[in-house]
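**Student:** what follows is a predicted structure for the sequence shown.
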Amino acid sequence: MDSLELDDLCSHVNSKISIIKKTLQLRHIGQEPSLRNVLSKVAYELHLLCGLLNRAETEVQRQETIAKSLKELQMTLERDAKEVSHISDNIPPHLPKKCPNSNTVPGEEPPVEVKVIAPEPAKKPVKEKHIKEMELITVQEFANVPAYMKNRLTYEQINHLIEDFNKAVVGKYKIMHQPLKSLNNVARKQLGRFKEEETADTKGLFFIVDQDIKDFTQVKVDKRFHGMLSILRHCHRIREQRGKGIVRYVVC
């Protein structure tokens, strides 16, 4: 046998002997009075550490719940702000004025009668046709979505998709509601496609197709996009209608 191989064998045997000695020493470590106090302190510190970790986990969960509630509150406030802004921008120009009191105090001049001139009837504005949009999903709805549908998707990503989806719906139906003469060449081509995609079953419905997502948003129509649509179907925000080789996403 080569001397190098013999040295390696000896080194290996000595290493195993050393491990066996340490193992035998550790077997009796709990019986030595000098080490019992150390082991007790280690066990106590581990117990305290576990308690701290449990409290930290509880606090993290509480903060996540608060963050979700604040997100919902923010969305509610944004909707209320839009409604207030709309009301402020549409205050009637002529409001009824308070008539002066007919009772006058002796020694005072009677109030000057103010004649209120009725305003000329304004031309009736053209009423915009209502376009149905999707409502954002709530935290509770997202929590009830099966895990296999969510994958790594988040609550915020789904609501961002809903906003883009609504953008495409509004963009499409604004073109459909405009007079043909007011449309440019691109919009006229889109209008032709919109009408070709209509069927007897889509009358009165609001829907878009993949091409509308591409035309009116920056969203990529890929596997991830269609995975997010499955969540919207589960939450009853959209339903699919097929025909003429086209998949239509109908707003519920």
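**Tutor:** Sure, I can see it.
**Student:** going forward, measure contacts and count neighbours with C-alpha atoms only.
**Tutor:** Fine.
**Student:** please, where are all the helices along the stretch 101-250 of the chain?
**Tutor:** Taking DSSP state H, counting those that start in this stretch as the criterion, the stretch 101-250 of the chain carries its helices at 139-143, 147-150, 155-177, 185-197, 210-216, 223-234.
**Student:** what does the last one rub up against?
**Tutor:** Right, helix 223-234. By C-alpha atoms under 8 Å, 6 or more residues apart in numbering, the surrounding residues in contact with helix 223-234 are 145, 149-150, 153, 158, 161, 219, 238-239.
**Student:** neighbours of residue 225, how many?
**Tutor:** Close neighbours of residue 225, defined as other C-alpha atoms under 10 Å, add up to 13.
**Student:** ok, residue 25 next?
**Tutor:** Neighbour number of residue 25 under other C-alpha under 10 Å is 10.
**Student:** SS state for it?
**Tutor:** What DSSP: H, G, I helix; E, B strand; the rest coil gives for residue 25 is helix.
**Student:** try this one side by side with the last:
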Amino acid sequence: MDSNTLEELGQHFCDKVEGIKKCMQIHDCVNNDNCQQLLQSIHMQLIGAEDVISHLKQAVASERQKLAEAQESMKEYKEFLDNIHYMSTHLPSRLPGKPTSQIEEKTRVNKGVLQSRASENRTEEVQPAVTSKYNAKKRFPKTEYLTVDEYQEIPKYMKGRLSYDMMNNVVDGINKVIEYKYKLKAQPRNTVGENNMKKRKQWKQQENKETQGLHFFVDDDYKKYSGLKLDKATGSVFTILRHLGRLTEVRGGGCTRYCLSSY
């Protein structure tokens, strides 16, 4: 008992008296049939409530298990969607019918707008000392990638074990060589070092009447500037590209020139 005032002490004894009165009332119910029936009914209801609560606990546990499984499935589904999104945004540009993504289109439009504004705001533009006929992008030809239909129509004796990707990797190498060679040829003499001048002189010596107006490379160019190996498989791809009309050969002077047929 912890009372600090007479009022608290009086309240304490009042609570005790009320407790005793309730105990007396309950004691009197022992011999009362109505009270016994009421208590029995309450007992049965408590048992029923315990059963309901037990079933509810089982249902809650089951739903928690389902929720955990659903969350795991959602995580896997999100990873799947991320993979699909990554693949769809990184499709090789050489695939036939690949649409231009909205991001690429938006970037292209924004770039055009910025270039237009810069042109409008420019009061005086310094022109380069020499304008090369190869400076424009359209001046650099490119070998077109093989389509799936073309790949499937290649005779088996020519195709062998060459895959679709292997052939188009060689096409990438050819385009890299052509771009490097003709960009270097287009540079003014006073901007080209001694080593590059030797390359240009060598390329000039490889030209003849049959190569006039054509863009070509030789085996040595492919070895040095494509970043790829020049092996038997590469030679087979060159043969297939000739078969498809992508390349033509001009022989003579101790070397074979691979000319781009169209651009």
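**Tutor:** That came through, no problem. In this text the structure is predicted, and so the values were computed from the model without any measurement.
**Student:** out of the contacts of helix 223-234 of the first structure, which end up buried?
**Tutor:** 150, 158, 161, 238-239 (16 or more other C-alpha atoms under 10 Å).
**Student:** among those residues, which one sits closest to residue 27 of the first structure?
**Tutor:** residue 150 (50.2 Å; C-alpha to C-alpha).
**Student:** would you mind finding the match for that closest one in the second structure?
**Tutor:** Aligned by TM-score structural alignment, residue 150 of the first structure pairs with residue 159 of the second structure.
**Student:** ok, now residue 51 of the first structure?
**Tutor:** The alignment leaves residue 51 of the first structure without a partner in the second structure, by TM-score structural alignment.
**Student:** thought residue 139 of the first structure was touching residue 155?
**Tutor:** Yes: when contacts are counted by C-alpha atoms under 8 Å, residue 139 of the first structure is listed as touching residue 155 (7.1 Å).
**Student:** spit out the residues that contact those two alike.
**Tutor:** Joint contacts of residue 139 of the first structure and residue 155 (C-alpha under 8 Å, 6+ apart) do not exist.
**Student:** please give me every residue in contact with the residue nearest to residue 227 of the second structure when sequence neighbours are not counted.
**Tutor:** Nearest residue to residue 227 of the second structure, sequence neighbours excluded (C-alpha to C-alpha, 6 or more residues apart in numbering): residue 173, at 6.9 Å. By C-alpha under 8 Å, 6+ apart, the contact set of residue 173 of the second structure is 222, 225-228.
**Student:** which residue in the first structure aligns with residue 173 of the second structure?
**Tutor:** Match for residue 173 of the second structure (TM-score structural alignment): residue 164.
**Student:** how far away is its match from residue 136 of the first structure?
**Tutor:** 11 Å (C-alpha to C-alpha, to the nearest Å).
**Student:** before we move on, what about residue 237 of the first structure?
**Tutor:** If you measure residue 237 of the first structure against residue 136 of the first structure using C-alpha to C-alpha, the figure is 9 Å.
**Student:** so for those two, which residue has more residues nearby?
**Tutor:** Ranked by neighbour count (other C-alpha under 10 Å), residue 237 of the first structure and residue 136 place residue 237 first, with 20 against 17.
**Student:** which position in the second structure pairs with the more buried one?
**Tutor:** Using TM-score structural alignment as the criterion, residue 237 of the first structure maps onto residue 246 of the second structure.
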